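A.B. asks: Sequence plus predicted model, see below.
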Amino acid sequence: MKRIIIGFLGILMIAGCSDNSKTDTPDPEQPNPDLEITEVTVNEKPEMKTLILSGFVKDPQGNQLAGVTVTTGNVTMQTNLAGAFRLDQVGVVSQRTVIHCSKEGYFNITRSLEQADEDIWEIIMYPKGESDLSTSATFTSTNATKLQIGKMKINMPQNGYRIESSNKSYTGNVTADIIYLDPNNPSFSAAMPGGDLIAVRQDNSNVSLVSYGIVGVNLSSGDGQQLQLADGKTATLTYPIPEGMDNNLPESIPLWYFNEKAGLWIEAGIAQRVGNEYTGEVKHFSYYNLDDPKRRAKVEGKVMDCKNRPVIGKKVIINHSPGITDAQGFYSITVPSGTSMTATVRSEDYGYYKNVVSHTIPALDAETTYTQNFQLPCLSSISGQIVNTCESNSASLVWLEYNGIIYEETYTKTNGLFSISSPEDYTGPATLKIRTSSENTISIDLRLNNKDLNIGIINVCEENAIGGTFIFTFPNGSTRTYEFNPSQMEGVIRLNGNTLMISSENVYLEIPDYSPEQSQYSNVSVAILDDNGNPIMIGEMNVDVNFIPEKGIYQFDITGKGNTTYNPQPGDVKGRINVYLVIDMVNHQNVTSIQDIDLPSFAPTVPTPIDLVSHVNGRIGQGVILDYKNPDVEIFNQIKKQADLLGFDILWFDDGEDSKEICYQQGDKVIQLSYDAQGFTLIGSPDDEDYYFEIMILDDCKIDFEEGRSVHSNKMILKQWGHINRTSQLHKKEKQ
């Protein structure tokens, strides 16, 4: 299923942008201006699910944005040179996929839609600075300040700021990056956060919103720390009434803030009408939406071509809300009730066809479903299959170029299959572009003639593509394939120069007698796990190891017999895995002097003796990991007090009854403290005794400041690197 979302998620229902907006019916539940709004608590915890999500990130001019950090749940990756990303696990919050995109110099974007497999999203990120949508201003915190972009006004308080991570009061210069979205601006839907303007009222009911304008404010200090309004302080937002939306105005309209963790708009206040403006107060900054809540309705139907064949993976737009057709051509879109709308399949979304098909959707009653089918002209298609003959990952990015136009960007299926439509009425030369998972680009010259074109199998050899494939062959001749996509492979750990292991949620492989001079190993324990940590395959394998230093990649060729959940009888196993070398680690026991440790200069005072010191180096950074056998939790508390005084930002703090973990970060400097009352066993330690407390101190760590997660991987990986030399519960399960 393909779903394309444009903008900060361009999903909104705007009564004022429709010619027949005068027929819109008011919502019966108007806000009480005297009622104190109590923000509801919603689920913010993501559940990792195995769903394929691909996407493309661009700027407003359509230029591809490389190096965008894309985060969902505990997985983080970066867009490639084509601005593309592909995830095979996504964070789902209350049945909605939630992803976050960030890039220095751009406004962050959070996307949220109902979960779906094989989705393809298109995302546009807007730059900070001066534009028709945004502005930036710096002022001193000791003065009350009025900010303005267009007719949107923000009154900031005097002496009313705190550092978001530490909650300490802040005095100094404040930089405000502001984006204001007028519903009449053509870029409104392209710059709005969220997914479908689904919101939660204070009574926990779900509604759809009709927007009168959105403002986003990001506050930062002179040294880049994120700021918020201090407790007890408020800012005043004054929204202009958008042109064409000034009929039958209510005296008050609710204010809604965007909860980025849940991917939902939350009712958070009330704005009163004063002349041609609405004014309300807010206690913290996020994106704030001045919106009229409507009970929800639904529009659905099928999109077929002239031969009554389903049109697959194409976008239907109802005002600003998209729905994507599935394998049967079916689409479904949630819309606000009481608002007349137009449903369209746009020219640019279907081969640039000329006679655009649109239908008028009448104002609907709440909780009703309206059926609207489409019949579109027939278009020819280009199809084929990418096959990686080196037994690595076949997933690839595919698009068509003709007359200087980049057209129909899409990801193949995991097995490399793809199909894209040809532009209507174009005949002549074109180029099919393929970008493989290891960033190699293949060009195939075509000549389009308005007929279906099947290219067949396109063989590529991606020996170094990150990821891997296992093929299981059983005694009855049947086979089963298990493929690893790049985001599943976290990295290789090299311990004391003589132990090599893959650290991944889905693969366990450890070579305890590794030597760089030796490439072949036998009786190597290998396990493949599902996303819940349950084994899919376990066996003792033959493994050929090849390190490619110029790419920093380890390549493992694996053969042997293994027990699988696919078949009761053992089967032959053949596979290849390519993963990055992420960290080198060297351990030292019973260190009694701080002078024997190469501590980073910003390190807190650490207690001695230290039962195990691990010097680390690699993509995760340079520094030390210190482990203690003392079970006293007060050691954790004492070091935490020191670290709190450093002024670092807190990336996360897990404060459990039996276990505690906190991670601090400033720039590329990281301190992580971990305590476990149950104890943990260390990989590489000569004894089997339990350790209880760990300090990780890293410099030159590749951590994204705003997201608080590793640029190269994700928050869970950073936490895992902090535990690299301990046998985690996952590894214990893998060994059993």
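C.D. replies: Received it, and whenever you're ready, just let me know what you need. As the structure is a prediction and not an experimental result, all values here were calculated from the model.
A.B. asks: all contacts plus neighbour counts: C-alpha atoms, from now on.
C.D. replies: Noted.
A.B. asks: leaving aside the residues next to it on the chain, what's closest to Val260?
C.D. replies: Quick fix: residue 260 is Glu, not Val. Spatially, and ignoring its direct neighbours in sequence, Glu260 is nearest to Thr110 (6.1 Å; CA to CA, 6 or more residues apart in numbering).
A.B. asks: gap between the one you found and Phe374?
C.D. replies: As judged by CA to CA, to the nearest Å, Thr110 and Phe374 stand 31 Å apart.
A.B. asks: More neighbours: those two, which one.
C.D. replies: Set Thr110 next to Phe374 and count neighbours by other CA atoms under 10 Å: Thr110 wins out with 27 against 18.
A.B. asks: sorry, back to before: the residue nearest to Glu260 contacts Ile123, correct?
C.D. replies: No: the pair Thr110 and Ile123 fails to qualify as a contact (CA atoms under 8 Å) at a distance of 9.8 Å.
A.B. asks: Distance of Lys146 relative to Gln158?
C.D. replies: When distances are taken as CA to CA, Lys146 and Gln158 turn out to be 11 Å apart.
A.B. asks: Enumerate the positions of stretch 199-213 that are buried.
C.D. replies: Of all the residues in stretch 199-213, those buried under the rule 16 or more other CA atoms under 10 Å are 199-201, 206-213.
A.B. asks: In space, what's closest to Ile697 - neighbours in sequence excluded?
C.D. replies: Leaving aside its chain neighbours, Ile697 sits nearest to Ile671 (4.6 Å; criterion: CA to CA, 6+ apart).
A.B. asks: what ranges do the helices span in this structure?
C.D. replies: 188-191, 633-644, 715-721, 729-735 (DSSP state H).
A.B. asks: most neighbours per residue, which of these?
C.D. replies: Taking mean count of other CA atoms under 10 Å as the contact definition, the stretch among the helices of the chain with the greatest mean neighbour count is helix 188-191, which reaches a mean of 24.
A.B. asks: for that one, the distance to its chain's centre please.
C.D. replies: Computed by CA atoms, centre = their mean, to the nearest Å, the chain-centroid distance of helix 188-191 equals 19 Å.
A.B. asks: Just name whatever secondary elements that helix is in contact with.
C.D. replies: For helix 188-191, the contact count by 3 or more CA pairs under 8 Å, 6 or more residues apart in numbering; DSSP states H and E identifies no helix or strand as a packing neighbour.
A.B. asks: Let me know how buried the nearest residue to Tyr257 once chain neighbours are set aside is, in neighbour terms.
C.D. replies: Distances taken as CA to CA, 6+ apart put Tyr288 closest to Tyr257, at 4.5 Å, once the chain neighbours are dropped. Around Tyr288 sit 24 other residues, with neighbours defined as other CA under 10 Å.
A.B. asks: One more to weigh against that first structure:
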Amino acid sequence: MKKTNLLLLFALVTVLFTACKKDPPENSTTNPTGISQTATISGLVVDLNKEPIPNVAVSIQGTSLTKTTDQYGAFYFHNVPVPKKVSLLFTKDGYMKVARSEETNKKNIAINAMMIPTFSAISTSDNFQANTGGSVELPAHKSKVTIPANALVDKNGNAYTGDCQINLGYLDPSTPEFTTLIPGGDMTAINSENKNGIIYAYGIIKVEMTDPSGNPLQLDKTKKATASIEVGVPSSMLSSAPATIPLWYFDEVKGVWIEEGSATLSGDRYVGTVTHFTDWNCDVWSPTQATITGKVTDNTGEPCPGVVIHTGQSSTITDNNGEYSRRVPAGFDLDVYIKDYHGINKSVNVGVLSEGETKTVNFTISLNKVKGKAVNCSGTGVAATVGLNWGGSYSYAQSDNAGNFTILLPEDIWYATLWAYTGSGYAEEPVPLNFIDGVATVADVFICDINTGPTEFTINGGEFNNVKLNDFNDVKTAKYVEFQEPGMPESIKMLNITFGGTDGFIHITLPKGGIGNYTEADAAGDGQAAHMLRISFEGIGPDQLYLEPSKFNISITKYGNVGQLVEGTFSATCSTYDNPGITYQITNGKFSVLRIPDGDGWGKKHKK
């Protein structure tokens, strides 16, 4: 086959990919109190600019379960034990920690988090000596914390007199970002009489205190030490701000706000004292609740999953049916809205809801959809978190238990990176998006938990002097595909082996599977199978060479079933079409790839 025919074949394939990255099994030996069920929890972590944050530690409070976000800020807990309300803690150096919580009345739970850098427009950090005391403030947000002298203890309760770092952040309840920044996320609270309710915020500060090594410091309870705080009130909320307001701190394990103390309105801020460092919230408590529920669909009536819905000062995410529900405080004028979701902005004022009232707010939006299925190595559908990233933007959703997923994205996106998570595997692949009536269907996403072995070869000739190439971890698959050459009466099945990465892409097609040897002599015969027998090297080296062998030897040494490994060795003598006089020797070649179910395209993307 000519080079142009091969390139055309590669361009016309259906994208199908697989990847693998071992994660430790979910540890369920330490369960949160009040276990009611198991659930799958996933989400994204972003900064104030909505850029994904990698390497964030995500822990389920009350358990030993911890995950780390990937390069796209995504995390995934598969089928873990959860209480009726689960709380996640997000931590990373250089950012202020945040906890988010959600009721676990569904099997698949989406929880997103937005983290504040130590220094930003709404945060700052400073140092002082504990034996002299100090303060830190955010003048633009009318917020401040003052620590008296000799008032601190270390994590063991010992008096601390050394250097301190204090971080201060401010959350403005009048901004759309507040619903994603606020600890908890649903504004549920327990007052001083141990009664449940929902709070309405007038301002929040986040306070963290550490020694130079990052160890936490606290106020000395034995001295009944206190710190004074000032919490700014947004100008748009000053007219309704009460003269005295309860103070609340967030219980990171229970996932609720707890009343402790009060603050007094002084001009444009609340002033009070606190007995420990945490997130402090100035809120009105409401014992009466209402419910806002609804559904988001497209212009054809199909559900839109993964849409962030803001309900007053809280937010939630539509499920796979496009549905959402959130409890809100009764007696407050509330807006329900979609804010800048892939360019979509819609808002409905629901007014003041009465106790026990349920208000339905539906939205119709116009976005493209990418549909597909997440499957395991055997081709069986699995629950997973699946996302698309393009040009610094992203969108994600959870597949259902059968693996089916729908991801929403703007109408002008034609190429993106598709990724998927399960509890034990990870997949990633750049994909073209071919939309028909606003829907692009991608081939099955294979997520496997099998590690492949070394894949490498040595190349000599031209600009290469016995250079070993071994970065082929982007693609590592073997599968049967159906081909039909022009003029042939029928198609045939060939075993296609593909591996590639930064060092290039290698494609091997064989007329049959099983252990055996193949050379260029086998490709010299008549018939479609002989014509299709080949090995090619694409995008090799800095010059992205395309090498076509004149001689080759391919040996299959291991041939597993679907979900198992196919391994072998290879060597070749090659040249390029542009410079046929230069000979390249390929030696010491070996590959270890995952066999996936039969399909119509080339296998894509398998990571160790």
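C.D. replies: Received the coordinates, thanks. Just so we're clear, the structure is a prediction, and the values are computed from it rather than from any experiment.
A.B. asks: TM-score of the superposition?
C.D. replies: Overlay of the two chains. TM-score (TM-score structural alignment, normalised by the length of structure 2): 0.62; 419 aligned residues with a CA RMSD of 3.3 Å.
A.B. asks: Including distance to Pro60 of structure 1, could the helices of structure 1 go into CSV?
C.D. replies: Rendered in CSV, the data for the helices of structure 1 read as follows (distance: least, CA to CA, whole Å):
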stretch, distance to Pro60 of structure 1
helix 188-191, 8
helix 633-644, 41
helix 715-721, 29
helix 729-735, 43
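A.B. asks: Any idea which of those helices gets closest to Gln665 of structure 1?
C.D. replies: Closest of these to Gln665 of structure 1 is helix 633-644, at 10.2 Å (criterion: CA to CA).
A.B. asks: residues in structure 2 matched by that closest one, start to end?
C.D. replies: Residues of structure 2 matching helix 633-644 of structure 1 are absent, with TM-score structural alignment as the criterion.
A.B. asks: for that helix, packing partners?
C.D. replies: Under the contact criterion of 3+ CA pairs under 8 Å, 6+ apart, the helices and strands touching helix 633-644 of structure 1 comprise strand 669-682, strand 691-699.
A.B. asks: TSV for these, including mean neighbour count?
C.D. replies: What follows is these, written out as TSV (neighbours: other CA atoms under 10 Å):
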stretch	mean neighbour count
strand 669-682	21
strand 691-699	24
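A.B. asks: any chance of these in a markdown table, with distance to Asn308 of structure 1 too?
C.D. replies: Formatted as a markdown table, these follow (distance: least, CA to CA, whole Å):
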| stretch | distance to Asn308 of structure 1 |
| --- | --- |
| strand 669-682 | 59 |
| strand 691-699 | 61 |
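A.B. asks: Which one of the ones you listed lies nearest to Gly301 of structure 1?
C.D. replies: For these, the distance to Gly301 of structure 1 is smallest for strand 669-682, at 52.1 Å, taking CA to CA.
A.B. asks: related to what we said a few turns ago, now do the contacts for the aligned partner of the residue nearest to Tyr257 of structure 1 in structure 2.
C.D. replies: Aligning on TM-score structural alignment places Tyr288 of structure 1 opposite Trp280 in structure 2. Remark: with contacts taken as CA atoms under 8 Å, 6 or more residues apart in numbering, Trp280 of structure 2 is in contact with 204-207, 247-250.
A.B. asks: Across to structure 1, which of those hold up?
C.D. replies: With both residues aligned by TM-score structural alignment, their matches' CA atoms under 8 Å, the contacts of the contacts of Trp280 of structure 2 that structure 1 also has are 204-206, 247-250.
A.B. asks: Now do the strands in the stretch 501-608 of structure 2.
C.D. replies: 504-510, 516-519, 534-540, 545-559, 565-575, 584-595, 603-604 (DSSP state E, counting those that start in this stretch).
A.B. asks: Outside of the first one itself, list whatever touches it.
C.D. replies: Right, strand 504-510 of structure 2. With CA under 8 Å, 6+ apart as the criterion, strand 504-510 of structure 2 contacts 472, 494-500, 529, 532-541, 544.
A.B. asks: in structure 1, what residues pair with that strand?
C.D. replies: Taken onto structure 1 by TM-score structural alignment, strand 504-510 of structure 2 occupies no residues there; it is unmatched.
A.B. asks: Look up how far Thr477 of structure 2 lies from Asn376 of structure 2.
C.D. replies: In this structure, Asn376 of structure 2 and Thr477 of structure 2 are separated by 14 Å, where distance is defined by CA to CA.
A.B. asks: Kindly apply the preceding question to Phe250 of structure 2 instead.
C.D. replies: Distance of Phe250 of structure 2 to Thr477 of structure 2, given as CA to CA: 48 Å.
A.B. asks: Look at these two and report which has more neighbours.
C.D. replies: It is Thr477, of Phe250 of structure 2 and Thr477, that has more neighbours when counted by other CA under 10 Å, with 29 against 22.
A.B. asks: which element follows the helix ranked longest in structure 2 toward the C-terminus?
C.D. replies: Ranked by residue count and defined by DSSP H, the top helix of structure 2 is helix 3-12. Remark: after helix 3-12 of structure 2, the chain's next helix or strand is strand 16-20, criterion DSSP states H and E.
A.B. asks: Just list the residues touching Gln272 of structure 1, thanks.
C.D. replies: Contacts were defined as CA under 8 Å, 6+ apart; by that measure Gln272 of structure 1 touches 33, 251-253, 278-280.
A.B. asks: how do these look in structure 2, which are kept?
C.D. replies: Retained in structure 2: 251-253, 278-280, out of the contacts of Gln272 of structure 1 (criterion both residues aligned by TM-score structural alignment, their matches' CA under 8 Å).
A.B. asks: Among these, which are located in strands?
C.D. replies: Counting by DSSP state E, the members of the kept ones among the contacts of Gln272 of structure 1 that fall within strands are 252-253, 278-280.
A.B. asks: measure the residue sitting nearest the centre point of structure 2 to Ile459 of structure 2 for me?
C.D. replies: In structure 2, the C-alpha closest to the average C-alpha coordinate belongs to Ala74, at a distance of 1.5 Å (CA atoms, centre = their mean). Distance from Ala74 of structure 2 to Ile459 of structure 2, counting by CA to CA: 38 Å.
A.B. asks: same check, this time on Lys144 of structure 2
C.D. replies: Taking CA to CA as the measure, Lys144 of structure 2 and Ile459 of structure 2 are separated by 64 Å.
A.B. asks: and what of Leu9 of structure 2?
C.D. replies: In this structure, Leu9 of structure 2 and Ile459 of structure 2 are 26 Å apart, going by CA to CA.
A.B. asks: who's more crowded, these two?
C.D. replies: Of the pair Leu9 of structure 2 and Ile459, Ile459 is the one with more neighbours under other CA under 10 Å, namely 24 against 13.
A.B. asks: Contacts only, for the residue lying closest to the more buried one once chain neighbours are set aside.
C.D. replies: Across the structure, with CA to CA, 6+ apart as the measure, the residue nearest Ile459 of structure 2 apart from its sequence neighbours is Ile586 (4.8 Å). Taking CA under 8 Å, 6+ apart, we find Ile586 of structure 2 in contact with 457-460, 571-574.
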